[in-house]
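Novice: Predicted model, plus sequence, below.
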Amino acid sequence: MQDNAPSPEPSNNGMVADAYSDNWVDLYAPAPTRPYLRLSRADRPIGTWLLLLPCWWGLTLAMLYDGQPTWHDLWIFIGCAIGAFLMRGAGCTWNDITDREFDAQVARTRSRPIPSGQVTVKGATIWMVVQAVISFAILLTLNSAAIRLGVLALVPVAIYPFAKRFTWWPQMFLGLAFNWGALLAWTAHTGRLDAPAVVLYLAGIAWTLFYDTIYAHQDTEDDALIGVKSTARLFGENSGQWLRRFLMATVGLMGLAVVYAVLPNGSVFALALAILGPWAMGWHMAWQLRGLDIHNSAKMLQLFRVNRDTGIIPLLFFAAALLL
């Protein structure tokens, strides 16, 4: 695709098809910034939450693990939020650069800034670098072990957009990238990577397989036409059965991570309260399954979006356990 000047915005003022109708970007952001904020998915904040929440899981469990919360943890908490917004934006920009030809052929994605002509590839590349550089500056405020992990995180981020071309499991690669924050935030607190963080990371990957399979069901027909692979296409009518497996893996692995993390220094009451987190999360995922309709794209998008609440649930229990 040639890097031509962007064409005029569509009649909907450039709004992306699956954005929230009342999002702040389309309502309040200065017009020249909107295409770039859309590239970063700022008009669709669910992805930032899904990247951020594993960071906060890792941080809170790390504090339960060693029983030594500090004021620096407040900066880790804030830095994760800023970094999640920026790195999600950089990752989505990279995804849109690599997928621009596919996106132009899919009804839901052809309104994105690059295929719709709002942003050139050159402009998108510059915007991606700006976001990544600011994120790296935040990373440098953490300890050396966390910095090394943060740099290593670029590997799954770089690979993910190409995964749908060579595997039926691109959602696995998304899980590897989106849950890296559990490892990073844990290490930012403790200075080292411990087993509970790795188990928590695996729980997050199972959760990603759950919610992103739901998300991918919006595009199965278009994906089949253009040859894009996904777990939604792979599982088809058996998706409900696979989603239940991912639910059980999420709850089981997160429960194991909680036990590993809290037992060394936490009280019995803290352990009991923290273990309720994955249990309640599982019930929320089960509630989603009761409304599953893989042939209803609007319903699939709705279910995907409620996973922000799914991920907040265990975080609340972990935070409460810190008070005991």
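Specialist: Ah, there it is.

Novice: use CA for all of it now, contacts and neighbours both
Specialist: Noted.

Novice: Look up the closest residue to residue 214, ignoring the ones flanking it.
Specialist: residue 300 (5.8 Å; C-alpha to C-alpha, 6 or more residues apart in numbering).

Novice: Buried residues of the helix or strand harbouring the one you found, list them for me.
Specialist: Using DSSP states H and E, the element containing residue 300 is helix 297-305. Using 16 or more other C-alpha atoms under 10 Å as the test for burial, helix 297-305 gives 297, 299, 300, 301, 303, 304, 305.

Novice: Quick one: those residues as CSV, columns for distance to residue 61 too.
Specialist: Output for those, formatted as CSV (distance: C-alpha to C-alpha, whole Å):
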residue, distance to residue 61
297, 36
299, 33
300, 31
301, 30
303, 27
304, 25
305, 25
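
Novice: Pick out the most distant pair among the residues you listed.
Specialist: 297 and 305 (12.4 Å; C-alpha to C-alpha).

Novice: which helices and strands sit right next to the helix or strand where residue 274 lies?
Specialist: Assigned by DSSP H and E, residue 274 belongs to helix 268-290. Packed against helix 268-290 by the contact rule (3 or more C-alpha pairs under 8 Å, 6 or more residues apart in numbering; DSSP states H and E) you find helix 239-262, helix 307-321.

Novice: Need those helices in CSV (columns: mean neighbour count).
Specialist: CSV is the format used below for the helices and strands packed on helix 268-290 (neighbours: other C-alpha atoms under 10 Å):
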stretch, mean neighbour count
helix 239-262, 21
helix 307-321, 21
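
Novice: any chance of those helices in JSON lines, plus distance to residue 93?
Specialist: As requested, the helices and strands packed on helix 268-290 are arranged in JSON lines below (distance: least, C-alpha to C-alpha, whole Å):
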{"stretch": "helix 239-262", "distance to residue 93": "28"}
{"stretch": "helix 307-321", "distance to residue 93": "21"}
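
Novice: Nearest to residue 193, out of the ones you listed?
Specialist: helix 239-262 (12.1 Å).

Novice: and that closest one, how far from the chain's centre?
Specialist: Put simply, helix 239-262 sits 17 Å off its chain's centre (C-alpha atoms, centre = their mean, to the nearest Å).

Novice: and residue 65, how many neighbours?
Specialist: As a burial measure, residue 65 scores 23 neighbours (other C-alpha atoms under 10 Å).

Novice: so it is in which element?
Specialist: In the assignment (DSSP H and E), residue 65 maps to helix 46-66.

Novice: Next secondary structure after that helix?
Specialist: Following helix 46-66 in sequence, per DSSP H and E, is helix 72-98.

Novice: what helices or strands is that following helix leaning on?
Specialist: helix 34-39, helix 46-66, helix 121-139, helix 154-166, helix 180-190.

Novice: Quick check: which helices or strands does the second one pack against?
Specialist: Right, the one you point to is helix 46-66. Right, helix 46-66 is packed against helix 72-98, helix 180-190, helix 195-216, helix 239-262, helix 307-321 by 3+ C-alpha pairs under 8 Å, 6+ apart.

Novice: Second structure follows, compare the two:
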Amino acid sequence: MSEHVSSAHGAPDGRVADATAENWVDRFCPAWSRPWARLARADRPAGTWLLLLPCWWGLGLAMAADPAGPRLYDLWIFAGCGLGAFLMRGAGCTWNDITDRHVDGQVARTRSRPIPSGQVSVRGAAVWMVVQALLACAILLSFPAAAIWLGILSLAPVAVYPFAKRFTWWPQVFLGLAFNWGALLAWAAHAEGFALASVPLYIAGIAWTLFYDTIYAHQDREDDALIGVKSTARLFGERTHAWLGGFLVVSVLLIGLSVGMATEGLSRWVALAGLAGFAAHLAWQLRRLDIHDTGLCLHLFRANRDAGLILAAAFGLAGLL
């Protein structure tokens, strides 16, 4: 358990167990605001990055696929996706914590979260969730109609995900459906319509989510087994490396298909170079992974921000060429 957690209900200062000691919320936010920021996972930004990066992938490849190239409005799509990812990740995590409040209280890593530790009431959390969702909606409404409708549809997997671990061994699939929707949405925001080439990118993102969130879930494998919560970490067990290797290959092949459909010439080579870097980073994670070392699992999970940034940078450059 983290050094910050000194009791079943979390640390005296309210820090959450898997937040880093140097996180900006606990260092700089006023004391009254910290429980709300923690509820939105602002103290643990890895998830925001993992929600945002597929958006930037989609935007970059959409620009590369467009004969007219990038335009000034793409700067707003880029920034709007960043703000929207922060808000919707916060709203989604708040919803997750409301539905999981009894489960979280039984797991060492999560019992220090704001609701089970008593920092925030369920009613207060529900209000906070609505506020975040409405702010994200305001950003969404600035996008073209196709992107707006895709944004509305994204609410379905977001709503279902917290319950998935109760009825399937594959809750990470539902997380992937929600977390990678931005690849479709941002592409549609640039193209002002749905693009077939965005579909393999979206499915590749789901495979990537299965890769990184299985690593993450190995932190809770023993507690999950005691309370009957399902996950791919429990399902795969000692075969995790083989499964993750499969997800890596599927993700890389599908991203390559999307690149092939969307790009040509120098843009294609730049995008493929980024894909090679992404693949190498995932392979490095797989070589290092020890599923019995929870600290390493958390470190490798967070490292997926860097893997995704490699791809986002390459796709962005490809879109500008």
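Specialist: It's in. Quantities reported herein were computed from a predicted structural model and do not represent experimental measurements.

Novice: Report the TM-score for the pair.
Specialist: Once the chains are laid over each other, their TM-score by TM-score structural alignment, normalised by the length of structure 2 reads 0.96; 312 aligned residues with a C-alpha RMSD of 1.0 Å.

Novice: Need the helices and strands packed on helix 72-98 of structure 1 in a markdown table (columns: distance to residue 211 of structure 1).
Specialist: Shown next, in a markdown table, are those (distance: least, C-alpha to C-alpha, whole Å):
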| stretch | distance to residue 211 of structure 1 |
| --- | --- |
| helix 34-39 | 21 |
| helix 46-66 | 10 |
| helix 121-139 | 26 |
| helix 154-166 | 16 |
| helix 180-190 | 17 |
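
Novice: now for these, which one comes closest to residue 213 of structure 1?
Specialist: Between the helices and strands packed on helix 72-98 of structure 1, helix 154-166 lies closest to residue 213 of structure 1; by C-alpha to C-alpha that is 12.7 Å.

Novice: Any idea how far the following helix or strand past the closest one is from the middle of the chain?
Specialist: Proceeding N to C from helix 154-166 of structure 1, the next assigned helix or strand is helix 170-178, under DSSP H and E. Offset of helix 170-178 of structure 1 from its chain centre (C-alpha atoms, centre = their mean): 9 Å.

Novice: Tell me who's in contact with the residue lying closest to residue 86 of structure 2 once chain neighbours are set aside.
Specialist: Spatially, and ignoring its direct neighbours in sequence, residue 86 of structure 2 is nearest to residue 48 (5.6 Å; C-alpha to C-alpha, 6+ apart). Applying C-alpha atoms under 8 Å, 6 or more residues apart in numbering to residue 48 of structure 2 gives the contacts 85, 86, 89.

Novice: The residue lying closest to the first one once chain neighbours are set aside and residue 294 of structure 2: what is the separation?
Specialist: Spelled out, that is residue 85 of structure 2. Distances taken as C-alpha to C-alpha, 6+ apart place residue 52 nearest to residue 85 of structure 2, at 5.4 Å, with adjacent residues excluded. Here the criterion is C-alpha to C-alpha, to the nearest Å. By it, residue 52 of structure 2 lies 25 Å from residue 294 of structure 2.

Novice: Could you do residue 13 of structure 2 as well?
Specialist: 24 Å.

Novice: returning to what we had before: residue 229 of structure 1 is nearest to which of the helices and strands packed on helix 46-66 of structure 1?
Specialist: Nearest to residue 229 of structure 1 among those is helix 195-216; the distance by C-alpha to C-alpha comes to 9.7 Å.

Novice: Centre of the chain to the closest one, how far?
Specialist: Chain-centre distance of helix 195-216 of structure 1: 10 Å, with C-alpha atoms, centre = their mean.

Novice: That helix relative to helix 307-321, how many degrees between them?
Specialist: 160 degrees (axes from the mean of the first three to the mean of the last three C-alpha atoms, to 10 degrees).

Novice: what's helix 195-216 of structure 1 in contact with?
Specialist: With C-alpha under 8 Å, 6+ apart as the criterion, helix 195-216 of structure 1 contacts 54, 58, 62, 171-172, 174-176, 178-180, 182-183, 186, 230-232, 243, 246-247, 249-254, 256-258, 260-261, 294, 300-301, 303-304, 307.

Novice: After it, heading C-terminal, what element do we hit next?
Specialist: Following helix 195-216 of structure 1 in sequence order, the next helix or strand is helix 220-226 (DSSP H and E).

Novice: so the next helix or strand after that next one corresponds to what in structure 2?
Specialist: Using DSSP H and E, the helix or strand that follows helix 220-226 of structure 1 in sequence is helix 231-235. Matched against structure 2 by TM-score structural alignment, helix 231-235 of structure 1 falls on residues 232-236.

Novice: The matching stretch vs structure 1 - mean distance after superposition?
Specialist: Compared with structure 1 after fitting, stretch 232-236 of structure 2 has a mean deviation of 0.2 Å; criterion: mean C-alpha distance after the TM-score superposition for structure 1.

Novice: Tell me the buried residues in that stretch?
Specialist: For stretch 232-236 of structure 2, burial by neighbour count (16+ other C-alpha under 10 Å) applies to 232, 233, 234.

Novice: List the contacts of the residue nearest to residue 155 of structure 2 when sequence neighbours are not counted.
Specialist: Distance criterion C-alpha to C-alpha, 6+ apart; nearest residue to residue 155 of structure 2, sequence neighbours excluded, is residue 178 at 7.9 Å. By C-alpha under 8 Å, 6+ apart, the residues touching residue 178 of structure 2 are 154, 155, 157, 158, 161.

Novice: Among those, name the buried ones.
Specialist: Buried by 16+ other C-alpha under 10 Å: 154, 157, 158, 161, out of the contacts of residue 178 of structure 2.

Novice: need the contact list for the third one.
Specialist: Taking C-alpha under 8 Å, 6+ apart as the definition of contact, the neighbours of residue 158 of structure 2 are 92, 175, 178.

Novice: out of the buried residues of helix 297-305 of structure 1, who's nearest residue 30 of structure 1?
Specialist: residue 305 (26.1 Å).

Novice: pretty sure that closest one is in contact with residue 49, am I right?
Specialist: No: when contacts are counted by C-alpha atoms under 8 Å, residue 305 of structure 1 is not listed as touching residue 49 (9.8 Å).
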